[in-house]
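>>> whatever this is, show me its structure:
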Amino acid sequence: MTSLSPARTRLALFALALGGFGIGTTEFVAMGLLPDMARDLVPALWDASPEQAIARAGWIVTAYAAGVVAGAPTIAAIVARYPRKTVLTVLAAAFTVGTVASAVAPTFETVVAARFLAGLPHGAYFGIAALVAARLMGPGKRGQAVAFVLAGLTIANVIGVPAITYLGQQAGWRPAYLAVAGLFALSTASIIAFVPRAPGDPGATMGRELRAFARPAVWFALLTGALGFGGFFAVYSYVSPLVTEVTGATESLVPVALVVLGLGMTAGNFVGGRLADRGALRAVFQLFGVFVAALLVLIAGAGSVPGLLLGLFLVGGAAAALSPAIQTRLMDVAGDSQTMAAALNHSALNIGNALGAFLGGIVIAAGWGYLAPTWLGLVLCVPGVVCAALGWAATRGDRGPSPDETRGTADAQATAPSTAVPR
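Take a look at the predicted model:
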């Protein structure tokens, strides 16, 4: 990658983050449009029971998450050796096509299939974009590079999701998805225009990338992420009843609560990136402590509007800060499987998405109240911290990567930690 002017570097980083903005919008906008999608796609079930129709429409969200989980390791393993700019362009174009397909699919079943296909490039895009951003920003700023790419996703929760949700409520969910496809088309054009050529890893093979799964520390990092994000999504998935049933506010406060949560995520993401650059594993432990404190603030303050909004801001900030820290930790422990490591964080995040929503629904159905998912988030922090500690133990005796792990791997050299001892 040739040396770029500061202005060109900023444009390249913006292009990468714009893709993240589109991804964040397409991933979360369905949550606000589920009633509209249910009414349109399963009308007979809607007439019989709107609740069951909305539950059925939830498969659309699940299908996207399943596509992310399946696509992240598979695509990352396949494309690691190819030029980064080319891969990013193809992935952004695939998002465009998949989102258009989601908008025009005629039946519920074909929409579910289209959402699964649209989710496949998600993890690989973020992973490869993080590697490119790390090279653009230079040595010692890996965590901040990850955070910059993820900033598009967090800002989407502040701007993109509310805006596209409003469009969908006014014009229909299909035009809303076409608008998201327009974001991806703009992202594709921006990558072509502004992201410099960046070589892939010529020594990468699918087998070498998949060797990441042979490392216990990688599995512990993935479990740490899934459990941490699971605690967050247990709260996120049930913000609406938390606002109306626990705080006692009207539904008009729900969009405000979601914007406040998104603002917390945006701020926390950049804080997490800076902390990760000072030591990814240490940051994970620190941020779990902050996450626990944030959940306690939300539990204590949810009875009032100021307490609710403060708690949601802190919960969003702490959870988002964990993401670049965990992704950087994965890159620390994955050896030369850097593309795989950078993508796997998003599989963990979407497993956490499904886990938090599922378990949160169980505790609510058990009659424990709408604050129960927040308590669940606290419970999930315990095994999350245990997994982080086991990951530290698994690498405590490391003395550095073997020659076999580092031969000729530009990405590993560019993103390797400064010391092999977990920090």
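
>>> going forward, measure contacts and count neighbours with C-alpha atoms only.
OK.

>>> I'd like to know how far I54 sits from G32.
As defined by Cα to Cα, to the nearest Å, I54 lies at a distance of 11 Å from G32.

>>> one more, please, to line up against the first structure:
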Amino acid sequence: MGVVVPLPVFSLMLVVFGLTTGEFVIAGLVPDVAAGLSVSVPSAGLLVSAYAAGMIVGGPVLTALTARVGRKPLITGLVVVSVLGNLGSALAPGYAVLLLARFVAGLVVATFFAVAIATTTAMAPPGRQPSMIAKVALGMNLGIVLGTPLGTFVGHHFGWRSTFVAVAAITLLALLLVLRSVPAFPAAGASAAGELRVLADREVQLGILLTAVGNLGAVTVFTYIATLLTEFGGFAADAVPVLLLVYGAGAVLGNLLGGRLADRALMPSLAWMLAALAVTLLLFWIAGDNRVAAAILTFVLGALAFAIIPGMQTRVLTAAGAAPTLAIAVNASGFQLAAAFGGWLGGQLLTGAGAGALYPAAAAVTLAGLGIALAMLRRDSAGDRPQPLGARGLKSVDPQ
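Below you'll find the model as predicted:
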């Protein structure tokens, strides 16, 4: 099959592209939304938190409650809600309605990711599950590399509302492809109680905590990256889409590199990458007002921010062998906990200490994530290591 993407997989990948663009594009539009709705930049930044809050609530709850729903009708319902949420964002008459629309759009995202991975695994030929899942996950990287800067460009030139219309249109097109090409699969058949039981596992809890804390610094900076690059870095607003493209290119490279490093040495590689991420954030604080340095560091930040994600997902999947679908959704919620708190934390720092203060604060919380990773590494060395995926009856899949 080579590099050819089958139509069913491509349709799911296109949905992921739309959802990812809808999630991250607001970071490049925060100043535009703030000006358009006559609210402060920190208030506009809370729109990121609203989307994240929707994912946090929707991930575990919707995944558990819909465990007995067939995958194709479930995918259809989830995508329809996302489309309506983005159209509501485009038509919102004021800040409160926009906040609610972003929350609704975020509700379905974590569950869709989980169901899309399970569906792709079911469609893949024997032994080809990892490569098929990687192709679906390519939609996330493309959403960051292409969708976010293009959406920011559209928002700057045609108004921020037009960006959400475009996201809704792309996602709706993807749904039509899903309806045409993705075969019907039965529900997993597990009960809600059975699915939720995985949350009591201590190793799952530690893995989710690592995801939430370890990502907090990077997502805090990314939430306000447009403001940081213009106010602290001295770039013109027109340069932000280009720099988001640079960030996205780093994210693609980091995702691939992080997955390979995690295959070789999961927790040691996570520890080293978290340490490098903290150093990068401190370098942004020191040299981020130099445009050349800021551009280079933007690429490095994107690479490291996404290099840590494959290993974090693998750790949770390894621990939660009994309910891998819910584990994917809950870990996505852990990431969004970081995004939600990051939007609030960054807003407080912008209002008080100023834009430059975000970098050392982000470095500090990243070091806290490093502390959790080192504690988990010590547990592994003491023999408290989760069993490998294959030993717990799971198909070995690439979580990215």
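
>>> which neighbours do I54 and G32 of structure 1 share?
Shared contacts of I54 of structure 1 and G32, defined by Cα atoms under 8 Å, 6 or more residues apart in numbering, are not found at any residue.

>>> please tell me I have it right and L370 of structure 2 contacts A212.
No - here L370 of structure 2 does not reach A212: they are 11.8 Å apart, not a contact under Cα atoms under 8 Å.

>>> what about S40 of structure 2, distance to A52 of structure 2?
From S40 of structure 2 across to A52 of structure 2, the span is 20 Å (Cα to Cα).

>>> the two: which has the busier surroundings?
A direct count of neighbours by other Cα atoms under 10 Å for S40 of structure 2 and A52 places A52 higher, at 32 against 15.

>>> contacting residues around the aligned residue in structure 1 for the more buried one?
Matched to structure 1 by TM-score structural alignment, A52 of structure 2 sits across from A65. The contact partners of A65 of structure 1, taken as Cα under 8 Å, 6+ apart, are 116, 119, 350-351, 353-354.

>>> in whichever strand or helix holds V379 of structure 1, what's buried?
V379 of structure 1 is located in helix 372-395, with elements delineated by DSSP states H and E. Taking 16 or more other Cα atoms under 10 Å as the neighbour-count basis, helix 372-395 of structure 1 is seen to contain the buried residues 372-378, 380-381, 384-385, 387-392, 394-395.

>>> ditto for stretch 27-44 of structure 1
Of the residues in stretch 27-44 of structure 1, those scored as buried under the neighbour-count criterion (16+ other Cα under 10 Å) are 27-39, 41-42.

>>> out of these, flag the one nearest to A294 of structure 1.
Minimum distance to A294 of structure 1 across those is 22.5 Å, recorded for F28 (Cα to Cα).

>>> quick one on the thing from earlier: just give me the closest of the buried residues of stretch 27-44 of structure 1 to A366 of structure 1.
Each of those was checked against A366 of structure 1 using Cα to Cα; the closest is M31, at 22.9 Å.

>>> aligned partner of that closest one in structure 2?
Across the alignment, which pairs residues by TM-score structural alignment, M31 of structure 1 is matched by A27 of structure 2.

>>> pretty sure its match contacts T220?
No - under the criterion of Cα under 8 Å, A27 of structure 2 makes no contact with T220, lying 10.3 Å away.

>>> ok, which stretches of the stretch 151-300 of structure 1 are helices?
Listed in chain order, the helices of the stretch 151-300 of structure 1 (DSSP state H, counting those that start in this stretch) span 161-171, 173-194, 206-210, 216-236, 239-241, 253-277, 280-301.

>>> distance from the fifth one to structure 2 after superposition?
Helix 239-241 of structure 1: mean distance to aligned residues in structure 2 after superposition is 3.4 Å, counting by mean Cα distance after the TM-score superposition for structure 1.

>>> still on that earlier bit, residues contacting the helix holding V379 of structure 1, please?
Outside helix 372-395 of structure 1, the residues that touch it by Cα under 8 Å, 6+ apart are 216-218, 220-221, 223-225, 227-228, 230-232, 234-235, 238, 281, 284-285, 288, 292, 295, 298-299, 333, 356, 359-361, 363-364, 421-422.

>>> list the buried residues in stretch 289-305 of structure 2.
Neighbour-count burial for stretch 289-305 of structure 2 flags 289, 294-305 (criterion: 16+ other Cα under 10 Å).

>>> ok, for the aligned partner of I326 of structure 1 in structure 2, nearest residue in space, not its chain neighbours?
When the two structures are superposed using TM-score structural alignment, I326 of structure 1 falls opposite M312 in structure 2. The spatial neighbour of M312 of structure 2 that comes closest, neighbours along the chain excluded (Cα to Cα, 6 or more residues apart in numbering), is T211 at 6.1 Å.

>>> just the endpoints, please. Distance across stretch 361-378 of structure 1?
Counting by Cα to Cα, the length from the leading to the trailing residue of stretch 361-378 of structure 1 is 16 Å.
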